[in-house]
Each structure stands twice: as structure tokens, then as C-alpha cells.
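**Student:** my questions concern the predicted model and sequence given below.
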Amino acid sequence: MSELRKDYLEDYVTLVAPTRARAPSGGCPYCRGSGELAPPASVVFRMGSNGLLVRLEESEDDRVEDWDLKVLPYHAPLLTEEPQSPRELTVPFRKSDPGTGVHYVIVPTPEHGVRLSQLTVDQIVLALLAMQEFGKELYQRRGINYVAIYYEEKPGGETDFHSLIHVLGLPEVPPAVEMENQAYRKYMKELGTCPICVIAEVEKSGPRELLSNDEYMAIFPWAPTMPYEAWVIPRSHRTRFYRLTLPNMRSLAEVLLSTMRAMSRTAGGYYMSFYTSSLKRSSMNMHWSIRLFGGADSFAGISSSYGIKIVNEAPEERARAMAKHARSALAEIVMGDRS
């Protein structure tokens, strides 16, 4: 059972998710021809021979083998839909909330060992379309108040993997996004203009701009949080990621894919997070952006981007195991001093 725990004093959240260590058995469940290893997909896209996109249905008894993109439950979910009751703790003014939510993955290609940065613009457009359609579907579910979209890319030497874009349906807006939203609203109130629009204007054709087209640009931020960090942002004011049209997506895919390839060639591994407004919060109207950070540790981007720390064992279990060693060490110290 996973749990969401808030810190004693600060607003960061820790997700205790014991299930994250599970690994698929019997082969890769995300490859073409391995449909029986995974549950039925929620979304299946196939590109027709006439160039038109077809959305297909999949069930337990009727699997789609010829597909170009799938969305299905992750094999080791950080969050589950199982109903759980909040558990009051003896810790003052804090409680443990159930880790209720959903954890899906977008499988952007049936090919094993192919990185997202190695895909085509058309495949990235298809992935963006899946994010948009499935994200809107998740927001219609009860208890889902934020959809976090996250991707991590291993360094180039690794080949035994399948590219997966993680989609988490969370019960609350993540702490880091909430903090940025508050700063955004404060800036808008004080200066009467969108701070991201100001950033786009200031960085245009400057030393930190990586590339741009008519609609989007990629920049290094003025104060990066790590050596390699890039933001992809709309150049004009855009607050609704889920309203992108197909031409918008193609324009975005060109800049995003170029930035991913550049990050892969310079930083090696990296992770990418989408900063969007919640469709459940009418007061949340941030100018959306996509953030890329150098690094390759599993789920490190969720911590850095969204402010959610992840551990795979409850602190009570770790404390129980460590307490034996601590008491043994104390006995050694005391006996040593006496001798």
C-alpha cells in the first residue's frame, strides 16, 4: 500500500511506494506482440496507410497487435486506485494520506530500445496527442486533481529498455507546481503581466536561447538548478496545454525533439516534466512549459520537478532494521569505554 506523507514542517511530500521495485516477468510487456503480458490498453493509436490516424479499442479478449502508440497501466505503479482510509499518526499536526491515484504509461513506439529522442516528429506529435486526450480523460475521474507527465531517458549505452512516458493522476497539485503557481499569481498581481511571456521576450535571440520557431522556443534558464537544464515554452501567452491543435503540436514537436536530442548528446541521460495547470482548478492559469534536466536516476525527475520524494520502504521498516545495529553499536561503545 502506498502512502503520501507531508514533512513535519515544510510542504514537501514523500510518497512511500513499496511496489515500485517490481519488474515485469516473461519479457517486455510494452513490445508489439506481447499484449498478453499487460492489461488491456486504455488508448491505442494506429497510423493508417492513407495517413489518417485511427483510434482503436482493446479488451482482455481482443488485443491490438498492429499499433503505433498505446496507453496502459504501469506494471509497478507508484499510486493505486484501491480505496484507502487516512490514518492518523501520533506525529503532531501531520497525517498519512492514502496514496490513491493512477499510474499509466504512454508507449510511444512498439520498438524496444528506441529512445524518445530518436523518434520522428510525427511520433512525437502522436505522443503529444495521447497526452492531451488521455490527460483530459483522467481529469474527468473523481479524486484526480492533477495530471503529472514525466519521462526519463537513460544514457546512450543502455539498450535493454522500452521508452515510457509516465502519466500520474494525483489527488493534489504537486508541491513544486503549487509553489510556482503562487509565485506566478503574485507576479501577475503586482506587475499585471505574465512572467513566462516576459522571460520569452527577454531570452529571445539571447545567449541562453537554444533554438526557436514561430510558436515555441527552448532556453537555458537564468538560474538553473543543475548543470544541464532547458525549458521549452510557447512564445505567446498559452495557459491551456490541453487545447493544443495538431498544427500547434507539430510546431512544438520540432522544438521539443531538437531539445531532447541536444540534451541526450550533451548531458547523456535526462528527465523531462510537463508544467501545466490543473483542469480542476479554475484559478490556475499558468503559462505552461516543459522542463528538461540532465540526469538518469529512476524517478529523480519527479522529486526535482514536482517536489515529491519517493522511497520504496516505509521509514518504520528501515528504522526497525537500523535500530538493531544502532543499539549494538551503543553497547560496543559503552563496553569499550568501561574496559
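**Tutor:** Looks like it came in fine.

**Student:** only C-alpha atoms from now on, for both contacts and neighbour counts.
**Tutor:** OK.

**Student:** which strand or helix spans the residue most central in space within the chain?
**Tutor:** In the chain, the centroid-proximal residue (Cα atoms, centre = their mean) is residue 150; its distance is 2.0 Å. Using DSSP states H and E, residue 150 maps to strand 146-153.

**Student:** and here is the other one:
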Amino acid sequence: MRELRKDYVLDRFVLVPNNTSSSTSAAERGGDEKRDGVDDDDKCPYCPGNESMTSPALLALVVKDGMLQRLSDSEDSIIDDWSVRVFESKNPVVTTTAAASYSDKPLYSEPAYGYHQVVVATPDHKQSLPQMSVEQWGNVLVVIQDRVRWLYTQKSVTYVSIYVNSGAGAGAQSPHPHLNIVTFSSIPPAIELEAEGSHRFMNENGSCPACNMISVESSGPRQVLATDSFLAFCPWAPTYPYEFWIYPKRHITSFSKITQKEINDLALMMRATLGGMSKALKDAPFNMVFHLSPEKKNSRQIHWHIEVYPQLTTWSGLERGFGVYVNNVKPEKAAEILGSACRKELAGLVGIT
């Protein structure tokens, strides 16, 4: 159980235990299912055959005769032969059973109310996210879209966050490929800041800042890869070495409204960029986040996108204490290296030698 505490002055929130527990496992920091240090396949709760080690599946995507079936576990049966599996985390960072306790400023806190679901991306324990097939990525994206739509119908869900911790250096305790979906009753500060900046830019310039950005970065020195519907590029001022973003080319604020054709194209983009990054950076750990617009009663929208942060360095006091970031890899050079690797990956995927 946790509570959401707000900084004395800043719009910064921290999830802290509301009991005497002092555990700081990677599972509790990043929301991954706690694995107790067990790495063999037989003990992995994400592996087929070990489904009873997790909460019941809220959604089990089963591929049968080329068709996708959306099933769920029941008291009498557990779905097997699944392609993607979703369940409530047993070590949630937020919960729908949070006690309704509040405190006033300057020591403000509120219940850490929300849903925390784990999306197991593949039944294959040894397959990493950068290695997954394009088809499997398509299945994962369909499931994420399903979850986003459902979660936004629930009470007290103001924002749905989706993120990946891949590798111990990125906060993951389980090596089995998976994603986390966590909801909040308020908009996270990073999204609020981005929405405010976007709103201000649109008022001053009459256009979407992301659409302008896409126009500038297309075919420029920071482009990493382009498909029919998406553009991947290293941002002008990246926080992390080799950081890159994936944007839909058309202006759209809601991931839940992208078409099946766009999902298929995004699956190709995800596989090519993550696969290329993995080879170029020698399987470096990374975080990946979906920046989506809130879909409830909010006029400040953002052009939705995905951001990928390879974890190659450790922040210093300058970054941690002042929010000034030192990046020793110029984004143009990063894009050159990533672009070469990602284009080779894409060529292999589409059968071009």
C-alpha cells in the first residue's frame, strides 16, 4: 500500500509506502513483478505453465487459425497457449484498495489509487523485446490499445501510463519481456508540463509543435528510421545518449484511436528500431515510455508518441540536483549509428538483402 505525496512547493509527486516497510527492490521502484531473484524458466511467473503464480489473467490473447481471441481466466480454468497475457500486479505501485486518507499542505498526500497491470509480451522467456517478431509486436500493441480503452472507462482514472523496464540497469527484476500499465487519478507532472508547452505553442503559432518537429526532423540529420505512418528520430536536446522518439506522422492525440493499419506499421517500427538499437548498443538496458494525451475532460492535448531511453551512463549531481543534463553523444552522431543499424534491421525484416 502506498500514498502519493506532493513536494512542498514543486509539482512533483512521489509514491511512498504508507506503512513501516523499507523495501527498495526493483519491483517496488519500477512496478515490475517481484521475482525474488529467481531467473530459471521453471520458476518464472510469466512463463507458460506458471500462470497460477500470478493474479488471474484479465486478458489472454490467443491466436487460433489466424484469428485473435480475447479470453480471460476463470475460477475453473486458466487460459493456456496464450500469445500475450495481462494480469494485475502482485506488487502494485498503485491499488484500487488504497485507503481514503488525505493530508493538507505543506505535507500534502493522497491515496495512491489506481490500476497496475502487467502485460507479458511473449510466452518465450528467452526472447527479448528487441527480438520479438513484427507479428508479436502487433499482438502486444492490440492488447495495449484494448487496456487503454478499458481503463479510461473506470472511475478515478485520469491518466494511463505505459512503460518498459528492460534489463537490470533499467530497473527490471524479471528478464521475461513485459510492459507495465499504471493509472493515476491526476495527470503526471511530465505529461502536464508537455501539454502546457504544447498548448502554449499552439496558441502562439497556430500549429502543433510535434507536427512542426516531424517536418523538421524528416530526412534531417537526426532521423533514425521512417515507415509509412511513423518517424523515429533522436531529439535535438536528448537527456540520454542514443535517446530516440517515435511519432505518428499524422496529427493524433489518442493511441486508442489508431487504426489496425497503423498498429501493423508501428509493430514494424518497434521491431526495427529496438532490434537495431540492441545490436548497435550491444543489448544495453533501456526504458521505453508511451506519452499519451489524457482522454477524459482535458483540453490540453499532446501529439502521442513513444520515447526510448538507453541506460548507458549514471547521472551526476548536475542532473540530479539541478535538472541540467550532460550528454556526451551528439544526437546527430547517435542518429547516424542507430539509423544504420535500424535500416539494416528493417531490410532484413522485409526481405531486402
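**Tutor:** The structure has been received and is ready for your questions. For clarity, every value in this text was computed on a predicted model and none was experimentally measured.

**Student:** do you know how far the residue nearest to the centre of structure 1 is from residue 4 of structure 1?
**Tutor:** According to Cα to Cα, to the nearest Å, residue 150 of structure 1 and residue 4 of structure 1 sit 19 Å apart.

**Student:** ok, now residue 133 of structure 1?
**Tutor:** 27 Å.

**Student:** likewise residue 48 of structure 1?
**Tutor:** From residue 48 of structure 1 to residue 4 of structure 1 the distance is 43 Å (Cα to Cα).

**Student:** who's more crowded, these two?
**Tutor:** residue 4 (21 against 11; other Cα atoms under 10 Å).

**Student:** before we move on, what SS does the closest residue to the more buried one other than its chain neighbours have?
**Tutor:** Counting by Cα to Cα, 6 or more residues apart in numbering, residue 4 of structure 1 lies nearest to residue 15, which is 4.7 Å off, once chain neighbours are set aside. Reduced to three states with DSSP: H, G, I helix; E, B strand; the rest coil, the structure at residue 15 of structure 1 is strand.

**Student:** OK, contacts around the residue mapped onto residue 15 of structure 1 from structure 2?
**Tutor:** By TM-score structural alignment, residue 15 of structure 1 lines up with residue 15 in structure 2. Contacts for residue 15 of structure 2 (Cα atoms under 8 Å, 6 or more residues apart in numbering) come out as 2, 3, 4, 5, 93, 112.

**Student:** mind doing that once more with 7 Å?
**Tutor:** 2, 3, 4, 5 (Cα atoms under 7 Å, 6 or more residues apart in numbering).

**Student:** could I get the full set of strands for the stretch 201-339 of structure 1?
**Tutor:** For the stretch 201-339 of structure 1, the strands defined by DSSP state E, counting those that start in this stretch cover 209-212, 216-219, 229-234, 270-275, 289-294, 308-311.

**Student:** any chance of those strands in CSV, plus distance to residue 248 of structure 1?
**Tutor:** Output for these, formatted as CSV (distance: least, Cα to Cα, whole Å):
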stretch, distance to residue 248 of structure 1
strand 209-212, 14
strand 216-219, 9
strand 229-234, 10
strand 270-275, 16
strand 289-294, 14
strand 308-311, 30
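
**Student:** please dump these into CSV; it should also carry mean neighbour count and distance to residue 35 of structure 1 for every row.
**Tutor:** Formatted as CSV, the strands of the stretch 201-339 of structure 1 follow (neighbours: other Cα atoms under 10 Å; distance: least, Cα to Cα, whole Å):
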stretch, mean neighbour count, distance to residue 35 of structure 1
strand 209-212, 19, 39
strand 216-219, 24, 37
strand 229-234, 24, 34
strand 270-275, 24, 27
strand 289-294, 22, 31
strand 308-311, 18, 29
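
**Student:** among those, which comes closest to residue 94 of structure 1?
**Tutor:** When those are compared by Cα to Cα, strand 308-311 sits nearest residue 94 of structure 1, at 16.4 Å.

**Student:** related to what we said a few turns ago, roughly how far apart are the match of residue 15 of structure 1 and residue 87 of structure 2?
**Tutor:** From residue 15 of structure 2 to residue 87 of structure 2 the distance is 21 Å (Cα to Cα).

**Student:** then residue 234 of structure 2?
**Tutor:** When residue 234 of structure 2 is compared with residue 87 of structure 2 (using Cα to Cα), they lie 33 Å apart.

**Student:** compare these two and say which is more crowded by neighbours.
**Tutor:** residue 234 (29 against 20).

**Student:** I'd say that one and residue 247 touch.
**Tutor:** No: Residue 234 of structure 2 lies out of contact with residue 247 (Cα atoms under 7 Å); the separation is 11.2 Å.

**Student:** please tell me I have it right and the residue nearest to the centre of structure 1 contacts residue 270.
**Tutor:** No: using Cα under 7 Å, residue 150 of structure 1 is not in contact with residue 270, being 11.0 Å away.

**Student:** which residue in structure 2 aligns with residue 54 of structure 1?
**Tutor:** In structure 2, residue 54 of structure 1 lands on residue 69 (TM-score structural alignment).

**Student:** report how many residues lie close to its match.
**Tutor:** The burial count for residue 69 of structure 2: 14, using other Cα under 10 Å.

**Student:** in strands, which of the contacts of residue 15 of structure 2 appear?
**Tutor:** 2, 3, 4, 5 (DSSP state E).

**Student:** which non-adjacent residue is nearest the first one?
**Tutor:** Same thing as residue 2 of structure 2. residue 17 (4.3 Å).

**Student:** gap between the one you found and residue 93 of structure 2?
**Tutor:** 9 Å.

**Student:** shared neighbours of those two, anything?
**Tutor:** residue 2.

**Student:** okay, these two: which has more neighbours?
**Tutor:** residue 93 (26 against 16).

**Student:** which residue in structure 1 aligns with that one?
**Tutor:** With TM-score structural alignment as the criterion, residue 93 of structure 2 matches residue 78.
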